[in-house]
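Participant: Sequence first, then the predicted structure:
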Amino acid sequence: MRFIDQLDIAGKKLLMRVDFNVPLDGETITDDNRIKAAVPTIRYALEQGAAIIVMAHLGKPKGKRVEELSLKPVAKRLGEYLDMEVTLAPDCIGAEVEKMAAGLKAGQVMMLENLRFHAEEQAKTVEERGDFGAKLAALADIYVNDAFGVAHRPNASVVDVPYAAKQCCAGFLLKLEWEYLGEALKNPKRPYIAVSGGAKVSSKLGILNNLIGKVDHFIIGGAMANTFLLAQGKDVGKSLVEASLVDTAKKIITKAEGSGTTLHLPVDFIWGKDIENAGGICDADNVPTDGMLLDIGPVSAQKFCDVIKEAKTIVWNGPMGLFEQPAFAEGSLKVCKAMADSDGTTIVGGGDTDAVVHQAGLADKFSFISTGGGSFLEFLEGKELPAFKALKENIDK
């Protein structure tokens, strides 16, 4: 992998793919963390004397121009962070955009309009994407990918532009992801622990199958633990389960037993008859028939924290319960604090997990918080991300 600080970018035009898919309330940005995350790379490029063309997507316009999904408020917010004007182009390709790009001077920033206004951006095949990527690449001298959030998507701006660009590299945000996910997890310090939660086993099957045998301990919480309890022959009341995956859960338990990975499942729970009020604490063998398991219990939380305390590398995806409701947040918060207190390398990924960390006010206590959801999951599944593959294959230009 080659990074932006390894290239001479003075006087060059950079085409920078960023992840500015931020939530909007009308034209008001309600969370601008993704914009802030890209600022260091953009500032560095400006300080080096480059001109920058930023490209991003917003929402799901499905290949059509949708004015409510214009990047206008995003360009304005980026300009506020950079303390300069960021001009928004009327489109992302075409004669007018080409003219604006050609006239861009060193130290200036322009933003292309929403990439997803063109169906070619997300088209499945090279043929369907056509020359869209080549047209984007032609706007600049160097392509820079700093968008880990879309690194798992074979979109034109992610995989086609690097092949058509004169030079390409990764920005600082992608560099951090590569160092922590690509390097720290390649040769982790041990004990190496994976913590997984959330609602569904189905969304974590790839991670379970890839990491069992690699990690020393695998902690499972959240509603996905219910399917494993069912696989052990336990009654889970009215809890959320994936009954079709019970046999798969049994196989994972068996696989762990012979792999050197110790699987940790909850032994007690906070349950409720609805998702707002806790009904009490129960152990795994005595779940109320009309109850839903909505958080790990205090004994489980302590057991999990004891394992975490000894870890030298921890990777976490998925909360331990329905943390959005105060009655069922305690398990996630206890696990979060145990990781924050750890002396080991702590890596967090996924929107809900990120939310737990920020809710606890402990974001600055973690080694690294990934900016990707799907990309983070696919990395943990052992897959090569399309963005990394494209950058590596075009490193020698």
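Facilitator: Happy to help now that I have it.
Participant: C-alpha only now, for contacts and for neighbours.
Facilitator: Will do.
Participant: in the stretch 201-350 of the chain, which spans are helices?
Facilitator: Taking DSSP state H, counting those that start in this stretch as the criterion, the stretch 201-350 of the chain carries its helices at 205-211, 224-231, 246-257, 298-309, 330-340.
Participant: just the stretch 1-150 of the chain next, same as before
Facilitator: Ranges of helices in the stretch 1-150 of the chain, per DSSP H, counting those that start in this stretch, are 33-47, 72-82, 95-102, 126-129, 132-137.
Participant: Go through those helices and pick out the most buried.
Facilitator: Per-residue neighbour counts averaged over each of the helices of the stretch 1-150 of the chain give the maximum for helix 132-137, namely a mean of 21 (mean count of other Cα atoms under 10 Å).
Participant: Which strands and helices lie in contact with it?
Facilitator: helix 161-164 (3 or more Cα pairs under 8 Å, 6 or more residues apart in numbering; DSSP states H and E).
Participant: Buried residues of the helix it packs on, list them for me.
Facilitator: Of the residues in helix 161-164, those with enough neighbours to count as buried (16 or more other Cα atoms under 10 Å) are Val161, Pro162, Tyr163, Ala164.
Participant: re the thing from before, for the helices of the stretch 1-150 of the chain, please prepare TSV with the additional fields distance to Ala327.
Facilitator: Shown next, in TSV, are the helices of the stretch 1-150 of the chain (distance: least, Cα to Cα, whole Å):
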stretch	distance to Ala327
helix 33-47	28
helix 72-82	36
helix 95-102	52
helix 126-129	48
helix 132-137	49
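Participant: this is the comparison structure:
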Amino acid sequence: MMKATIKDLDLKGKTVLVRADFNVPLEDGKITNDKRITAALPTIKYIINAGGKVVLFSHLGRVKTEEDLETLSLLPVGNRLSEKLDQDVYFVNTTKGEELESAIEDLKNREVLLVENTRFEDLDGKKESKNDEALGKYWASLGDVFVNDAFGTAHRSHASNVGISEHLPAVSGFLIEKEIDFLGEAVLNPKRPLVAILGGAKVSDKITVIESLLEKADKILIGGGMANTFLRAQGYDTGKSLVEEDKLDLAKSLLEKGKDKLVLPVDVVAAKEFSNDSEHAVRDASEIEADEMALDVGPKTVELFEEVLKDAKTVVWNGPMGVFEMSNFAQGTIKVCESLAKLEDAITIIGGGDSATAAEQLGFEEDFTHISTGGGASLEFLEGKELPGIKALNDK
């Protein structure tokens, strides 16, 4: 998947429209984690150093009401970005119109401007999220070239990524280039054995990923709530555990198709209530009691997973092994994270989402080869789907 990158363009004197991912967590108007801003810096600095004018677009949250216009402004992002770049970042608190056009026209080479939250356009008929043709064309008219560096929205066809791409030379930034390199290699040309670890609550969220990986991976380790559906499909009593009854036949067919490729929990941490304070105990997978629910994988399962992982050369992990937010049911996720961090001769990739949060919180961020910036996008990429935001970019 050879897409043109920012290095393929002459940017001097050009107005460069950049779709970044500044969808950062906010609390009382304050940014609580600025990793996404930091991740965008290499692309922004490259344009500055090349003598271009930077115009940044991003969404923030979901805009549904007039109140959201007050609480979901990108102004705090502009302020934080200014600190990180050590230069002024001009902020325009509108998404279109004369004020925005004049501000962009007045930009000098190496200056940076941030446009207000693109999803403010969603109050008027979801124009951003539904890739309104006129909106994409209008935004494209504000610049000379387009750089998409927001992998987190690459699986969505929005006006601010696909829409702009249709009207300008469109290339990837360094972040998307890195995602394509790592995830693409893991899927299309992995060093083997390739082991996938899939967790999270539901089989239905990851059906197509499992089906796709059954053809590509050497082993697939299943944890989290989704493992319960597979355990029930094997005929085990899973008590009050979360089980997708309507997916049992599918789970059976995946087990038949996958045979020994699919590795399921052999024991679990079970509790009577969905609460960190609930009484809990380790049970064999076949011995969950009627009034219990499985909330984490158990120690024997961790050992089993570690045995599989020790020979792996490529590992892709998406989804926690249990209810990671509760300390009593976080050990499975922690142990898997530790096992991956210790692998010395393997390419280890986290597919964003809760797995990435776990690695960051546990201090293992630097021990992974790559942590994806897009949970949903990385999942669809692993499925082998063509992501609209990447498909729209020019080929090399």
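Facilitator: Cool, got the structure. A quick note: this is a predicted structure, and the numbers were derived from the prediction, not measured.
Participant: deepest of the helices of the stretch 201-350 of structure 1, which one?
Facilitator: Of all the helices of the stretch 201-350 of structure 1, helix 224-231 has the most neighbours on average by mean count of other Cα under 10 Å, namely a mean of 25.
Participant: sorry, back to before: nearest to Arg43 of structure 1, of the helices of the stretch 201-350 of structure 1?
Facilitator: Each of these was checked against Arg43 of structure 1 via Cα to Cα, and the shortest separation belongs to helix 330-340, namely 30.0 Å.
Participant: elements contacting the closest one?
Facilitator: With contacts defined as 3+ Cα pairs under 8 Å, 6+ apart, the packing partners of helix 330-340 of structure 1 are strand 292-296, helix 298-309, helix 351-359.
Participant: could you redo the last one with a cut-off of 7 Å?
Facilitator: helix 298-309 (3 or more Cα pairs under 7 Å, 6 or more residues apart in numbering; DSSP states H and E).
Participant: just the angle between the helix it packs on and helix 330-340, please?
Facilitator: For the pair helix 298-309 of structure 1 and helix 330-340, the angle between their directions (axes from the mean of the first three to the mean of the last three Cα atoms, to 10 degrees) equals 20 degrees.
Participant: Would you mind listing the outside residues contacting helix 298-309 of structure 1?
Facilitator: Contact partners of helix 298-309 of structure 1, identified using Cα atoms under 7 Å, 6 or more residues apart in numbering, comprise Pro266, Val267, Asp268, Gly331, Lys334, Val335, Ala338, Met339, Ser342.
Participant: can you rerun that using 8 Å?
Facilitator: Judged by Cα atoms under 8 Å, 6 or more residues apart in numbering, the contacts made with helix 298-309 of structure 1 from elsewhere in the structure are 193, 217, 219, 264-269, 314, 331, 334-335, 338-339, 341-342.
Participant: Tell me where the stretch 151-300 of structure 1 has strands.
Facilitator: Assignment of strands within the stretch 151-300 of structure 1 using DSSP state E, counting those that start in this stretch yields the ranges 167-170, 192-196, 217-220, 262-264, 268-272, 280-283, 292-296.
Participant: swap in the stretch 1-150 of structure 1?
Facilitator: Going by DSSP E, counting those that start in this stretch, the stretch 1-150 of structure 1 shows strands at 13-17, 24-25, 28-29, 51-55, 86-88, 109-111, 142-145.
Participant: which residue numbers in structure 2 go with the last one?
Facilitator: Mapped onto structure 2 using TM-score structural alignment, strand 142-145 of structure 1 covers residues 145-148.
Participant: ok, average deviation of the matching stretch from structure 1?
Facilitator: Relative to the matching residues in structure 1, stretch 145-148 of structure 2 has an average distance of 0.5 Å after the fit, by mean Cα distance after the TM-score superposition for structure 1.
Participant: Distance from that stretch to the middle of the chain?
Facilitator: Centroid separation between stretch 145-148 of structure 2 and its chain, computed with Cα atoms, centre = their mean, to the nearest Å, is 21 Å.
Participant: Which positions within it qualify as buried?
Facilitator: By 16+ other Cα under 10 Å, the buried positions in stretch 145-148 of structure 2 come out as Val145, Phe146, Val147, Asn148.
Participant: what distance separates stretch 327-343 of structure 2 from the middle of the whole chain?
Facilitator: The gap between where stretch 327-343 of structure 2 is centred and where its chain is centred comes out at 20 Å by Cα atoms, centre = their mean.
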